[in-house]
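S.K.: Return atomic coordinates for the entry below.
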Amino acid sequence: MHLLRSVLHTLFMAVTVVPWALAVLIAAPFLNSTQIYWMCAGWLKLAVRSGELILGIRNQVIGYENLPVGSTAPAVLLLKHQSTWETFCMPALMPHPLAYVFKKELLYVPFFGWAMARMDMIHIDRSKRAQAFNKVVEQGRRLLKQGTWVIMFPEGTRIERGQKGQYKSGGTRLAVETGAPVIPIAVTSAKCWPRKAFIRKPGTVEFSIGKPIPSEGRQPDELMREVEAWIEAEMRRLDPSAYRDV
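M.R.: Alright, predicted model coming up:
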């Protein structure tokens, strides 16, 4: 049953992304960046809703009150990364436009990547590290000023359930450079959608939003250690069975 549901959800996303992406490409010249974002976020909301109906995956969000208030209030969101699910969910769950920092190769994915290329996000060339970070700061500062929140996965890639990757300081460096607060977020998506797994299981994914951590006067590495400590402690609280042998 789980396999059948997973196949149906994959087919649903594949079938719906094509007309949605084409609509974005056609409409993009006539829309501003915010309108394009919410148009693309509409498909992500559809993907999440179909995940609820077809896969039986439910989201539970803890800590909405910790998000900054105000249309131009800046924030750098730093998330635990366990699966594709949170990548789809965050634009569907957050009240502000988000700008992901991602590798430019994703822009070449048919339809999905083509639509992403029309969005005001930060795509980088990982082979040029110094230039890549300069681009993150330059574009991140502009986006934060206009009320778009920058979202990054500090471990860099999807991590197995119950495991911890190496936290990199790029997100906190951006926060320190721009003065934006950091919002740590723990996510238990691997309980339902494991890393690199095709078969997904029904259940509840918790998104726990931590209190804003001021970045002014902080050192990026020291700030990232605080973010890491909060996320990993929260992961153990939310999903204790996954950490019994760790």
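S.K.: going forward, measure contacts between C-alpha atoms and count neighbours the same way
M.R.: Fine.
S.K.: would residue 138 count as being in a helix?
M.R.: Yes. According to DSSP: H, G, I helix; E, B strand; the rest coil, residue 138 belongs to a helix.
S.K.: and the closest residue to residue 153 other than its chain neighbours, how many neighbours?
M.R.: Nearest non-adjacent residue to residue 153, counting by CA to CA, 6 or more residues apart in numbering: residue 79, 5.2 Å away. Using other CA atoms under 10 Å, residue 79 has 25 neighbouring residues.
S.K.: what's residue 79 in contact with, if anything?
M.R.: 151-154, 184-187, 231 (CA atoms under 8 Å, 6 or more residues apart in numbering).
S.K.: Pull the most distant pair out of the residues you listed.
M.R.: Spanning the widest gap among the contacts of residue 79 are 151 and 231, at 14.9 Å by CA to CA.
S.K.: Tell me where this structure has helices.
M.R.: Counting by DSSP state H, residue ranges of the helices within the chain are 2-27, 33-50, 85-93, 112-116, 129-145, 170-178, 220-238.
S.K.: quick one, which of those helices is nearest to residue 194?
M.R.: Closest among the helices of the chain, using CA to CA: helix 85-93, at 9.4 Å.
S.K.: Residue 173 reaches residue 220, doesn't it?
M.R.: Yes. Look at residue 173 against residue 220 with CA atoms under 8 Å: they come within range, at 4.9 Å.
S.K.: List the residues that contact residue 181.
M.R.: Per CA under 8 Å, 6+ apart, neighbours of residue 181: 74-76, 175, 212-215.
S.K.: Please disregard the earlier target; I meant residue 98.
M.R.: Residue 98 touches 91, 121, 148-151, counting by CA under 8 Å, 6+ apart.
S.K.: Please indicate which of those residues are buried?
M.R.: Burial by neighbour count, judged by 16 or more other CA atoms under 10 Å, picks out 91, 121, 148-151 from these.
S.K.: please give me the structure for this one as well, since I'd like to look at both together:
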Amino acid sequence: MSSLFELFVVTLILALPFLYETNKVFRYYLKFFVYYGVVLVNSLLVLPIMAWRPQDVKNLILASSMCRFISGLVGLKWELRGQDLLEKQQACVIVANHQSSLDILGMFEMWPVMEKCTVVAKKELFYAWPFGLAAWLCGLIFIDRLNTDQARQTINKATLNLKEKQIKMWVFPEGTRHNTGTIMPFKKGAFHVAIMGQIPVLPVVFSSYYFLNSETKEFNPGRIIVTALPPISTKSLTPQDVESLMNRTRECMLDVFDKTSAEVLTSTLPTPMYQ
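M.R.: Okay, here's the model as predicted:
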């Protein structure tokens, strides 16, 4: 019986590289399995360390340092532009386009640069332990998206802490993930926070995830350009300016998204053998 089991294991191991190279569906699920699996294991490993300084955003630097290698495992290369804007120690609201859970891998590349940055996340994420507990220890802000008043109170309270401790707050203003080749309309919450706190909005743009398709189950190697844009001041703005600020931010992000997406797509095209 044991010999049959050993034969099965050996056969399975030998078949994995073949399946990976020839079956795109297998490759798609395997990459996400590796991604989520490593994050969950690392979440368990860092819990005892993070418990010594609970809800400290600098815990995210430790978490990111242990997870950055995942990008190499799944074939992703990140290129950060505008690093100096993220390095500046200031309270601000970072707004970024949201295409996939892979965005977190890009954020792992950026946390050592940003140093102090928290994230607004849906409260359901907290219950996905051990990751949710690790996220809480890292100072993430969990909100109930179905309870607008309570969510607003939670963020308003957090904004005072941001200003006092010079912490950045990362928000995905589209609300949910959309890998559609564009940036979807924004929700107003992040811009209300920026204006009420009189802190700048700092746009961050991830180029298109051309390598990923959840419908056809494709997850190929890819290059992503992440661009930090100059902060947009909210000084002297009032709640009546929320929509104009939101539209202005989205327009500048769309322009950069289109340009950087075209750049990465061009760089992936095969070079002609004959000119």
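S.K.: So after superposing, what's the score?
M.R.: In this superposition the chains share a TM-score of 0.84, using TM-score structural alignment, normalised by the length of structure 1; 236 aligned residues with a CA RMSD of 2.5 Å.
S.K.: on that earlier part again, show me the subset of the contacts of residue 79 of structure 1 that structure 2 keeps too.
M.R.: Using both residues aligned by TM-score structural alignment, their matches' CA atoms under 8 Å, structure 2 keeps these contacts from the contacts of residue 79 of structure 1: 151-154, 184-187.
S.K.: how many neighbours does residue 171 of structure 1 have?
M.R.: Neighbours of residue 171 of structure 1 using other CA under 10 Å come to 26.
S.K.: Could you find the counterpart of it in structure 2?
M.R.: Using TM-score structural alignment, the equivalent of residue 171 of structure 1 in structure 2 is residue 190.
S.K.: mind putting the buried ones among the contacts of residue 98 of structure 1 in JSON lines, distance to residue 34 of structure 1 included?
M.R.: Rendered in JSON lines, the data for these read as follows (distance: CA to CA, whole Å):
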{"residue": "91", "distance to residue 34 of structure 1": "12"}
{"residue": "121", "distance to residue 34 of structure 1": "11"}
{"residue": "148", "distance to residue 34 of structure 1": "9"}
{"residue": "149", "distance to residue 34 of structure 1": "12"}
{"residue": "150", "distance to residue 34 of structure 1": "14"}
{"residue": "151", "distance to residue 34 of structure 1": "16"}
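S.K.: Quick one: map the residue nearest to residue 153 of structure 1 onto structure 2.
M.R.: Aligned against structure 2 by TM-score structural alignment, residue 79 of structure 1 finds its counterpart in residue 96.
S.K.: Please apply the same query to residue 150 of structure 1.
M.R.: By TM-score structural alignment, residue 150 of structure 1 lines up with residue 169.
S.K.: Would you quantify the distance from its match to residue 42 of structure 2?
M.R.: 23 Å (CA to CA, to the nearest Å).
S.K.: ok, now residue 138 of structure 2?
M.R.: 13 Å.
S.K.: Give me the more crowded residue out of these two.
M.R.: residue 138 (26 against 18).
S.K.: Need the nearest residue in space to the aligned residue in structure 1 for the more buried one, chain neighbours excluded.
M.R.: Counting by TM-score structural alignment, residue 138 of structure 2 lines up with residue 119 in structure 1. Spatially, and ignoring its direct neighbours in sequence, residue 119 of structure 1 is nearest to residue 37 (5.9 Å; CA to CA, 6+ apart).
S.K.: And for the aligned residue in structure 2 for that neighbour, the neighbour number?
M.R.: By TM-score structural alignment, residue 37 of structure 1 lines up with residue 60 in structure 2. Neighbourhood size, residue 60 of structure 2 [other CA under 10 Å]: 26.
S.K.: shouldn't residue 60 of structure 2 be in contact with residue 111?
M.R.: Yes. Assessed by CA under 8 Å, residue 60 of structure 2 is found in contact with residue 111 at 6.8 Å.
S.K.: shared neighbours of those two, anything?
M.R.: Joint contacts of residue 60 of structure 2 and residue 111 (CA under 8 Å, 6+ apart) do not exist.
S.K.: gap between the residue minimising distance to the centre of structure 1 and residue 179 of structure 1?
M.R.: Nearest residue to the geometric centre of structure 1 (CA atoms, centre = their mean): residue 87, 4.3 Å. Distance of residue 87 of structure 1 to residue 179 of structure 1, computed by CA to CA: 25 Å.
S.K.: wait, residue 169 of structure 2 sits on residue 93?
M.R.: Yes. If you go by CA under 8 Å, residue 169 of structure 2 and residue 93 touch, sitting 4.9 Å apart.
S.K.: List the contacts of residue 255 of structure 2.
M.R.: Counting by CA under 8 Å, 6+ apart, residue 255 of structure 2 has no contacts.
S.K.: Trace it over to structure 1, please.
M.R.: Match for residue 255 of structure 2 (TM-score structural alignment): residue 233.
S.K.: separation between that match and residue 41 of structure 1?
M.R.: From residue 233 of structure 1 to residue 41 of structure 1 the distance is 30 Å (CA to CA).
S.K.: which of the contacts of residue 98 of structure 1 are also in contact in structure 2?
M.R.: Where structure 2 agrees (both residues aligned by TM-score structural alignment, their matches' CA under 8 Å), those reduce to 148-151.
S.K.: taking those one by one, which sit in strands?
M.R.: Judged by DSSP state E, strands contain the following of those: 149-151.
S.K.: from those, which is closest to residue 111 of structure 1?
M.R.: residue 151 (22.2 Å).
S.K.: what number of residues lie near the residue lying closest to that closest one once chain neighbours are set aside?
M.R.: Excluding its sequence neighbours, the residue lying closest to residue 151 of structure 1 (CA to CA, 6+ apart) is residue 77, at 4.6 Å. Look at residue 77 of structure 1: counted by other CA under 10 Å, it has 26 neighbours.
S.K.: same question, the one 5 residues further on
M.R.: Burial measure for residue 82 of structure 1: 28 neighbouring residues, criterion other CA under 10 Å.
S.K.: Could you do residue 129 of structure 2 as well?
M.R.: 13.
S.K.: Run through the residues that contact the residue nearest to residue 119 of structure 1.
M.R.: 97, 119-120.
S.K.: Recalculate using a threshold of 10 Å.
M.R.: Residue 37 of structure 1 makes contacts with 24, 28, 31, 91, 97-99, 115-116, 118-121, as judged by CA atoms under 10 Å, 6 or more residues apart in numbering.
S.K.: Go through those and flag the ones preserved in structure 2.
M.R.: Checked against structure 2 using both residues aligned by TM-score structural alignment, their matches' CA atoms under 10 Å, the contacts of residue 37 of structure 1 keep these contacts: 28, 91, 97-99, 115-116, 118-121.
S.K.: Farthest pair within those?
M.R.: 28 and 91 (18.6 Å).
S.K.: on that earlier part again, what's the most buried one of the helices of structure 1?
M.R.: The highest mean neighbour count among the helices of structure 1, using mean count of other CA atoms under 10 Å, belongs to helix 170-178: a mean of 23.
S.K.: Noted, bye for now.
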